[in-house]
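Novice: quick one: sequence plus predicted model below, questions after.
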Amino acid sequence: MKIGLYFGTFNPIHVGHLIIANHMAEHADLDQVWMVVTPHNPLKKKSTLLADHHRLEMVFLATEDFPKIKPSDIEFKLSQPNYTVNTLVHLEEKFPEHSFSLIMGEDNLRSFHKWKNYEAILAHHDIYVYPRIATTADPSENSIFKNHPKIHMIDAPVVEISSTSIRENIKKGKNVLPLLPSKVWEYIDHNNFYKK
């Protein structure tokens, strides 16, 4: 089975994440998309994250009606901080019957050459890239990957919703209902998350 791995802190998961995951599951040559909840992204302050099990529960609630999209806690068991190359090795050992690909935004592709052991990742795994609104970054930065046979540009919808702005708006008492799956909003509201 061909699995696309969509990594994120999902703090919280929102409809933008689901739009991308579902598009990849339905339109790329992937059998499933696993939403890998990252316990601690080396580039993010851990103090801003909800506890791992709460973020995993929100991903579970958001994806239970999507048979091709699965929550994954695979990184919870690995040493911190997590590096994608280590996660991929672990997954290949645990699930030898699957092949694993990465799903990332165009913005991440621009900095992919800075990832730990990125050459090894690219040698063994396909990468499915979804578009982001163009930034002022130099477009030549990702030219080393432009025609790479392992990199597939997917014409997915451009979705610019940020978990950060959702958290900020919840704190301000604004209505964020259109941005979250209803079960996720109920979970956040019930637990009083992001309110202070």
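Specialist: Ah, there it is.

Novice: please count neighbours and contacts with C-alpha atoms only from this point.
Specialist: Noted.

Novice: kindly check the end-to-end length of stretch 110-122 for me.
Specialist: Counting by CA to CA, to the nearest Å, you get 14 Å between the two ends of stretch 110-122.

Novice: identify the residue spatially nearest to the residue lying farthest from the centre of the chain, adjacent ones excluded.
Specialist: Most distant from the centre of the chain: Gly173, at 26.5 Å, with distances by CA atoms, centre = their mean. Nearest residue to Gly173 in three dimensions, chain neighbours excluded: Lys195, at 7.7 Å (CA to CA, 6 or more residues apart in numbering).

Novice: quick one: secondary structure of the residue farthest from the centre of the chain?
Specialist: What DSSP: H, G, I helix; E, B strand; the rest coil gives for Gly173 is coil.

Novice: take this one as well and set it beside the first:
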Amino acid sequence: MKIGLYFGSFNPIHIGHLVIANHLAEYSDLDQIWFVVTPHNPFKKKNSLLDNYQRLEMVYLATKDYAKLKPSDIEFNLPQPNYTVNTLAYLQDKHPDHEFALIMGEDNLKSFHKWKNYQVILENHHIYVYPRITKNIEASQFDGHEKIHAIDAPIMELSSTFIRKAIKARKNVEPMLPKNVWEYLDEMNFYR
């Protein structure tokens, strides 16, 4: 089975995440998409994150009705800060019958050469890149690489940061979130 790993803080997960993941599940050779909830990204401040299990619960609520989309807490028990190369090695060891690929936005590909052991990742895994609206798009050093696949997915310029700020400002963000995620956020009074 070929699994696409969609890493993120999902703070919160929103319809943009689901549209991209579903597109990859339906229009690529990936059999399933696992939403890997990251406990802490070494490049982000930790203080704005909801608890790991609250974010995992939102991912579970958002994906439970879609057979090809799965939540994953695989990084919760790995040493922190964790790096993608370590997670991939752990998953490959735990699931030797699966093939794992990375899913990332075009903007992340531009800094991929700064990732820990990025060459090891490229040697062993395919990368599926979804488009972003970016100004001054310059060619990436990875253009044309045989293991990097540009996906013609819908461009989703919706961010969790925007949603958190909008909730704090008492704006209606309900259409931007899966219904059961919105209900959970509202009930728990998150981001207010």
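Specialist: Everything's here; your move. Just so it is clear, the model here is predicted, and its values are computed rather than measured.

Novice: hmm, back to that, ok, the residue nearest to Gly173 of the first structure - contacts?
Specialist: 167, 170-173 (CA atoms under 8 Å, 6 or more residues apart in numbering).

Novice: for Ala120 of the first structure, same thing?
Specialist: So Ala120 of the first structure contacts Val85 (CA under 8 Å, 6+ apart).

Novice: state the distance from it to Asp126 of the first structure.
Specialist: Separation of Ala120 of the first structure from Asp126 of the first structure (CA to CA): 11 Å.

Novice: next one: Ile166 of the first structure
Specialist: Using CA to CA, Ile166 of the first structure is found at 31 Å from Asp126 of the first structure.

Novice: ok, Pro71 of the first structure next?
Specialist: Taken as CA to CA, the span from Pro71 of the first structure to Asp126 of the first structure is 20 Å.

Novice: how many other residues sit next to Asn108 of the second structure?
Specialist: 14 (other CA atoms under 10 Å).

Novice: so it, which state does it fall into?
Specialist: Of the three states, Asn108 of the second structure takes helix according to three-state DSSP.

Novice: Trp34 of the first structure now?
Specialist: Recorded secondary structure, Trp34 of the first structure: strand (three-state DSSP).

Novice: enumerate every residue touching it.
Specialist: 3-6, 69-72.

Novice: wait, what's in contact with Pro39 of the second structure?
Specialist: Per CA under 8 Å, 6+ apart, neighbours of Pro39 of the second structure: 9, 52, 75-76.

Novice: now do 6 Å
Specialist: For Pro39 of the second structure, the contact set (CA atoms under 6 Å, 6 or more residues apart in numbering) comprises Asn52.

Novice: do Ser101 of the first structure as well
Specialist: Counted by CA under 6 Å, 6+ apart, Ser101 of the first structure has contacts 4, 125-127.

Novice: counterpart of Ile170 of the first structure in the second structure?
Specialist: Aligned counterpart of Ile170 of the first structure in the second structure: Ile167 (TM-score structural alignment).

Novice: next, the buried residues of the helix or strand where its match lies.
Specialist: Here Ile167 of the second structure sits within helix 160-168, counting by DSSP states H and E. Within helix 160-168 of the second structure, the residues that count as buried by 16 or more other CA atoms under 10 Å are 160, 163-164, 167.

Novice: of the residues you listed, closest to Phe112 of the second structure?
Specialist: Among the buried residues of helix 160-168 of the second structure, Ser160 lies closest to Phe112 of the second structure (CA to CA), at 21.6 Å.

Novice: re the thing from before, and of the contacts of Ser101 of the first structure, the nearest to Val33 of the first structure?
Specialist: Lowest distance from Val33 of the first structure to those (CA to CA) belongs to Gly4, with 4.6 Å.

Novice: please tell me how far Ser101 of the first structure sits from Ser140 of the first structure.
Specialist: For Ser101 of the first structure relative to Ser140 of the first structure (CA to CA), the value is 24 Å.

Novice: before we move on, back to that, show me the subset of the contacts of Trp34 of the first structure that the second structure keeps too.
Specialist: Mapped onto the second structure and checked by both residues aligned by TM-score structural alignment, their matches' CA atoms under 8 Å, the contacts of Trp34 of the first structure keep the contacts 3-6, 69-72.

Novice: list just the nearest of these to Phe95 of the first structure.
Specialist: For these, the minimum distance to Phe95 of the first structure (CA to CA) is 10.5 Å, reached by Ile3.

Novice: how about the helices in the first structure?
Specialist: For the first structure, the helices defined by DSSP state H cover 15-27, 52-63, 84-94, 106-110, 118-124, 163-171, 182-191.
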